[in-house]
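J.: Let me see the structure of the following:
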Amino acid sequence: METKATKALKGNYCNSITQYSRFITREVNVGGVLMGGNNPIRIQSMTTTDTMDTEGSVAQSIRMIDAGCEYVRITAPSMKEAQNLLEIKKGLAAKGYTTPLVADIHFTPNAAELAAKIVEKVRVNPGNYADKKKFEEINYTPEAYQIELARIKKKFAPLVEICKANGTAMRIGTNHGSLSDRIMSWYGDTPKGMVESAMEFIRICHSMDYHQLVISMKSSNTQVMVQAYRLLVQTMVAEGMNYPLHLGVTEAGDGEDGRIKSAVGIGTLLEDGLGDTIRVSLTEEPEFEIPVAQALAQRYENRKQVMAADVEEPDFEIPEGYSPFEYNKRASAELNTFIGGHQVPRVILDLSDQNLKDVGILAAAGYNYSPILDKYNMGDQSIDFAYLGDELPSFEFPGNLKQLYNYKTWQNLSSKTNCHPLYNLKEYLVAAEKDIALNLVRVSNHDLDSDDFAALPFDKTLVFVLETTQECGMADQRAFFFKLMNAGIDTPVIIKRSYVFDENENLAEKELKAQLYAATDLGALLLGGLGDGVWLDAPQVSTKFRVSTSFGILQATRSRISKAEYISCPSCGRTLFDLQETTQMIRSRTDHLKGIKIGIMGCIVNGPGEMADADYGYVGTGPGKITLYRGKEVVKKNVSSDNALNEMIDIIKVDGNWIEKEEVN
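T.: So this is what the prediction gives:
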């Protein structure tokens, strides 16, 4: 039976929730490189050079293109930069490069209109293209709101006409951090507000018969980003539109954090079959973004494609109360105040292949042993369960690290204190002995329909370890959760994903795939409120890497905070300081502040709004000048960059949120 909830999921924001089926969008021509439709997922990035530096911009663009970038975006904050796009284009052509260029526009319609005559695509931000943000709350009547829309059309229509006349494509790119005062006053700081911000401009284009559009819904908060894109597709479908989507998590940060956060947001939507072009926004050189984006996109190139018309109906109903457009944690039983319920998701690590005679193996798991003090020191990323299989350690484990053994080995342990059994389904049904606290049982979605599962004796010691061997593993595991919810089963569930990579790949390639695939597969479920623990099984990468990745995924999904978070933009020609250097400087002084979110913005374009998702902000406002924020509130203006970090730390101290590193260590 197809329920109302199933229709909402299946028909309005994606083709299927149980199998991979790409949502087919309108094809858009960007300088001969087609996107949307049945074209490959396109890869793009953005230059970080000064747009007036023609030679530097050409050289960096070539590095990006050689790395695999298919669209090169360049900022054009004023008329002079817009005009110089022609020189950059000529410089690239002279060296044999014809890759389409995209002009990035924010506050200057005249620059957008000029750029649209030069480059193949322009990007406009509806939050500040026709509005100046003053953070004012305005009480509009419906009539006054319509007058505002008419004003916007008058300002925006000339650009649309120029794009039509020149065959120029356009990206309407909503940014969570720069919604207009009008949108904020009418819809609030919500995914709905983000969608309506874009729809105002989309409807104008639609009414003018201009359809070379690409749409994005970017946010540094992965939950908001995913919900906004899904709601956008639902809204477009309801209005007879299917414009292609550009996916990205804005200001994702650098290094491991940036890659994981990007994969959580982008990967979740790719699993839904959404996305026609992607950009991984890292606070690094732009050519380093390309391999990450390629690894995400290539995963879906060879995946068996199920066309929308051939999608099979799920054999279950979508649980009442579940929505892809908002976060709701699945209700699970809380066992011994350790797993499930209101507890944070737990992290499991396989140590069965390690030298269990060496106490040093626990350092990678977050437990450092001090021989002098004869005790363990825990870090912020200390695992909760160590799976030892059939192997016995020769040293005593820390008291708060639970050990998991295969059932038959556990049964023969001389001491079972802090040790718990892991069964397969049949073992659990016939087990002669069970643990009084926790019994973990390996299951799959397929098992739910078996007689063995029907015979399970449910009690408050049971925990499922959910596995999958399906190509569309995320959808397969999501279906398991939905069936549990429909059956009223509140047993806690640890999500386990196993990965084996080509032995011909080097370690860096295996680590990148492990990181991105796990962030996608585990992150997509956690963003939906599904899962009480994660188990990343990837024996070809180190235990330390698996631990760091697991905690990184929990951090990126806001499921479990274990470190400071840096909302750092990827730099562009507008940037007023060296973002990579500044980010590292700030990180070196503040990375011990667990749970603090610090926004590091090179300019004011998205700065104030992005501060809404940060606790403190460090924003460039002029050469050598920094403005400091507490949330969206400006605390100090035009502080010298030489002393700005100290001033920000003083603000954190005044708020009572500062801890000295010595106290943490």
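J.: drop to CA atoms for contacts and neighbour counts, all remaining ones
T.: OK.
J.: which residue sits farthest out from the middle of the protein?
T.: Ser414 (45.2 Å; C-alpha atoms, centre = their mean).
J.: could you check the distance from that residue over to Leu438?
T.: Between Ser414 and Leu438 the computed distance is 18 Å (C-alpha to C-alpha, to the nearest Å).
J.: Give me the contact list for the lengthiest helix in the chain.
T.: Longest among the helix segments of the chain by residue count, using DSSP state H, is helix 142-166. Among residues not part of helix 142-166, those counted as contacts by C-alpha atoms under 8 Å, 6 or more residues apart in numbering are 109, 112-113, 116-117, 130, 168-170, 200-201, 204-205, 208, 210.
J.: Number of residues surrounding Ile172?
T.: 23 (other C-alpha atoms under 10 Å).
J.: For the helix or strand encompassing Glu81, name the packing helices and strands.
T.: Remark: Glu81 resides in helix 79-94, with elements defined by DSSP states H and E. For helix 79-94, the contact count by 3 or more C-alpha pairs under 8 Å, 6 or more residues apart in numbering; DSSP states H and E identifies helix 54-67, helix 109-115 as packing neighbours.
J.: on contacts alone, who are the packing partners of the longest one?
T.: Spelled out, it's helix 54-67. Where contact means 3+ C-alpha pairs under 8 Å, 6+ apart, helix 54-67 is packed against strand 71-75, helix 79-94, helix 289-298.
J.: Give me whichever of those is most buried.
T.: strand 71-75 (a mean of 25; mean count of other C-alpha atoms under 10 Å).
J.: Now do that one against helix 79-94, angle only.
T.: 150 degrees (axes from the mean of the first three to the mean of the last three C-alpha atoms, to 10 degrees).
J.: which strands and helices sit next to strand 71-75?
T.: By 3+ C-alpha pairs under 8 Å, 6+ apart, strand 71-75 packs against strand 42-46, helix 54-67, strand 101-105.
J.: Which one of those lies nearest to Gln555?
T.: strand 42-46 (24.9 Å; C-alpha to C-alpha).
J.: residues in contact with that closest one?
T.: 35, 64, 68-74, 276-281, 286-287, 289-290, 293-294, 572.
J.: What of stretch 96-114?
T.: Contacts for stretch 96-114 (C-alpha under 8 Å, 6+ apart): 30-33, 62, 65, 70-79, 82-83, 89, 92, 115-116, 119-125, 128-132, 155-156, 158-159, 162, 605.
J.: for comparison, sequence B:
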Amino acid sequence: MIDLFNYQRRKSSIVHIGALDMGGENPVRVQSMTTTNTNDTQASIDQAECIIRAGGELVRLTTQGRREAENMKNICEGLRQDGFNTPLVADVHFNPNVADIAAQYIEKVRINPGNYVDPARKFIKIDYTDEEYAAELRKIEERFVPFLNICKAHHTAIRIGVNHGSLSDRIRNRYGDTPEGIVESCMEFLRICEKENFHDVVISIKSSNTVVMVRSVRLLVEQMEKENMCYPLHLGVTEAGEGEDGRIKSAVGIGALLADGIGDTVRVSLSEEPEEEIPVARHLVNHFNRRAHHVMIPGTASGAFNWTCPTRRPTKVVGDIGGDHVPVVVSSVRKPSDEAFATASKADYLYLGAELPTRFDDGRQYILDFNVYAEHRQELAGKAVYPVFPVSAMPFVSMVKAERKFLVLRFGAPAEEYIACLKAHPEVVVVCMSNHPNRTGEQRALVHEMMNAGLQNPVIFSEMYQIDEKSDFQLDAAADLGALLIDGLADGVWLMNEGKLCPETIEETAFGILQAARLRTSKTEYISCPGCGRTLYDLRETIAKIKAATSDMKGLKIGIMGCIVNGPGEMADADYGYVGAGPGKVSLYRKQVCVEHNIPEEEAVEHLLALIQKDKESL
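T.: I've put the predicted structure just below:
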């Protein structure tokens, strides 16, 4: 069982992938995928070597046809001649015969249950009788077992890689577009592996939606335990995008699972050069490795909490915090040079510390240290200014009058005292902090302690760092908050940093993390794939053009997909989709419905903008 409060790696079986072992006590492996044409032997070798030199421990290549599968032999031989023994992985969709060929030449084959024997996904409602459903399962087994026999003969490992965006019609029609359906899609194939005594299996469940991804993996872990399975897990947020948004989104989803010790290999899917993914994956793995052997946190899980299907913790509304309100963002203004930031800030609350500002802006809400607030109470009358109390000042909560108050708490604070205080003061919002090496576990422990006491005061999670590098700060903050946000425990986020970062970066990161966790939308979201040998247009140039034209469309989700493999499905909650349909051709989607087919690539962005504008005008 997963320990919510104390970090330890999930126990998994060991899988042999060529010269590399994965799972068990082995380190969490990091990997990436080439974007070259797999028929171009030298280009594929060169890019694979770039990934390996960056620290990649596995390299995956798209293998969409027989020619590509056959050429994997040449790529593998070329790498070995250059002195690299890094395992190669063939990525196969739609054609099981291709998987059979690739399994003879390389160390691992990825197959997708959603299109292994059921490639004709039409996303239409067809009811399957139990007999028809069973017949489909037999068809899968009849085709899958010969592949497993080839893998046994050649000592080839496999990855059963389920993508949210490519579930089969059969699964969608029986289970819906749900985590339960995603998990069952995987388990159907795993049960065949068990029956055939084939155990060199790695599993992945991916989605561009971090909530779906995390919930599905948690549910899979629980289901595997029920069926006495412990296969290693490959983690990734598919179509995460590029730049800061892609990194934050990946860190939220992957971090939420690594925090619970789940994960044996990581691939961060960025719409960038493949080798750029490796340092991000390595950073996330190292971030959680540092939590090993920490001082035990004696937390008690609340019976009201469901780890596999968490819902938002019920809270009483305090102003604009808690209840059904989106989580708030608190930003800190700690020095006079931050005055320009304070004026432009989009945060819901600005923390001023012990300093009164030169002026209070209309419509702005502020937080002041309680003693300063009490001293200036009369001149603050009528202003949206609220006191914050350290735990040592808890006795003063009753003495200071305010319609809204904040109390900083850490797990381990005298429970009887703070519980009595919070029960007597429903107007108090808890600011949950931690300096424990496993801050996720300790912050979880405090909220579970509150839940066990029946408290419904809202909770803001505050994270303090001392980091100078922007990317490191974004990754650490997103990874630390991921599990807490997806657990449904957060009513707000307050990031602080003592390093060299400007307050704008800190605040933007807070909003970005909330958007990545699907809790609050503050800007346009781009669901873009990392590209591979199947990509049918210049992906990075297209992303840049679409971003430049749509970045001010707050709340809009746009999917940018290189090919049809995960296109319509992975864009399930996108408003619009831009999908490679053929060489130099693009199809446009509204939700999952294709509305324009085979547009010349050079005209496609303009067609997308016209479609968006037409829909806006019709509202």
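J.: Tell me how the two chains score on TM-score.
T.: For these two chains in superposition, a TM-score of 0.96 is obtained (TM-score structural alignment, normalised by the length of structure 2); 614 aligned residues with a C-alpha RMSD of 1.9 Å.
J.: would you turn the helices and strands packed on helix 79-94 of structure 1 into JSON lines with mean neighbour count?
T.: Shown next, in JSON lines, are the helices and strands packed on helix 79-94 of structure 1 (neighbours: other C-alpha atoms under 10 Å):
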{"stretch": "helix 54-67", "mean neighbour count": "20"}
{"stretch": "helix 109-115", "mean neighbour count": "23"}
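J.: Could you provide those helices in JSON lines, with additional columns for distance to Val430 of structure 1?
T.: What follows is those, written out as JSON lines (distance: least, C-alpha to C-alpha, whole Å):
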{"stretch": "helix 54-67", "distance to Val430 of structure 1": "56"}
{"stretch": "helix 109-115", "distance to Val430 of structure 1": "71"}
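J.: and of the ones you listed, who's closest to Ser382 of structure 1?
T.: helix 54-67 (36.9 Å).
J.: residues in structure 2 aligned with the closest one?
T.: Under TM-score structural alignment, the counterpart of helix 54-67 of structure 1 in structure 2 spans residues 41-54.
J.: cool, stretch 621-636 of structure 1 as well?
T.: With TM-score structural alignment as the criterion, stretch 621-636 of structure 1 aligns to 581-596.
J.: Find me the equivalent region of stretch 524-542 of structure 2 in structure 1.
T.: Using TM-score structural alignment, stretch 524-542 of structure 2 pairs with 564-582 in structure 1.
J.: Name the residues of the matching stretch that are buried.
T.: 564-577, 579-580, 582 (16 or more other C-alpha atoms under 10 Å).
J.: which SS state does Pro298 of structure 2 fall under?
T.: With DSSP: H, G, I helix; E, B strand; the rest coil as the basis, Pro298 of structure 2 sits in coil.
J.: actually Met464 of structure 2, not the one I wrote
T.: strand.
J.: so what corresponds to it in structure 1?
T.: Checking TM-score structural alignment: Met464 of structure 2 goes with Ser498.
J.: who are the neighbours in contact with that match?
T.: Counting by C-alpha under 8 Å, 6+ apart, Ser498 of structure 1 has contacts 536-538.
J.: Let's see that with 6 Å instead.
T.: 537-538 (C-alpha atoms under 6 Å, 6 or more residues apart in numbering).
J.: hmm, back to that, include distance to Gln354 of structure 1 when you put the helices and strands packed on helix 54-67 of structure 1 into TSV, please.
T.: Shown next, in TSV, are the helices and strands packed on helix 54-67 of structure 1 (distance: least, C-alpha to C-alpha, whole Å):
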stretch	distance to Gln354 of structure 1
strand 71-75	45
helix 79-94	52
helix 289-298	29
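J.: Could you count how many residues lie near the aligned partner of Pro142 of structure 1 in structure 2?
T.: The alignment partner of Pro142 of structure 1 in structure 2, by TM-score structural alignment, is Asp130. Neighbour count of Asp130 of structure 2, defined by other C-alpha under 10 Å: 10.
J.: Likewise for Glu313 of structure 1?
T.: The burial count for Glu313 of structure 1: 14, using other C-alpha under 10 Å.
J.: same deal with Gln474 of structure 2?
T.: 25.
J.: Spell out which helix or strand contains it, please.
T.: Using DSSP H and E, Gln474 of structure 2 falls in helix 470-486.
J.: Show residues contacting that helix.
T.: Under the criterion C-alpha under 6 Å, 6+ apart, residues 248, 251-252, 255-256, 467, 513 lie in contact with helix 470-486 of structure 2.
J.: how big's the offset between it and structure 1?
T.: Compared with structure 1 after the fit, helix 470-486 of structure 2 shows a mean deviation of 1.5 Å (mean C-alpha distance after the TM-score superposition for structure 1).
J.: any idea which helix or strand comes after that helix?
T.: strand 492-497.
J.: matching residues in structure 1 for that next one?
T.: The aligned range for strand 492-497 of structure 2 is 533-538, by TM-score structural alignment.
J.: Run the chain-centre distance for the matching stretch.
T.: With C-alpha atoms, centre = their mean, to the nearest Å as the basis, stretch 533-538 of structure 1 stands 18 Å off its chain's centre.
J.: So the residue mapped onto Glu379 of structure 2 from structure 1: helix, strand or coil?
T.: Superposed on structure 1 with TM-score structural alignment, Glu379 of structure 2 falls opposite Ser415. Recorded secondary structure, Ser415 of structure 1: coil (three-state DSSP).
J.: Also the one 5 residues further on?
T.: Local secondary structure at His420 of structure 1 is given as strand here, using three-state DSSP.
J.: Ok, Met236 of structure 1 next?
T.: Met236 of structure 1 - assigned by three-state DSSP - is helix.
J.: what lines up against it once you look at structure 2?
T.: Counting by TM-score structural alignment, Met236 of structure 1 lines up with Met224 in structure 2.
J.: nearest residue to its match other than its sequence neighbours?
T.: Cys230 (6.3 Å; C-alpha to C-alpha, 6 or more residues apart in numbering).
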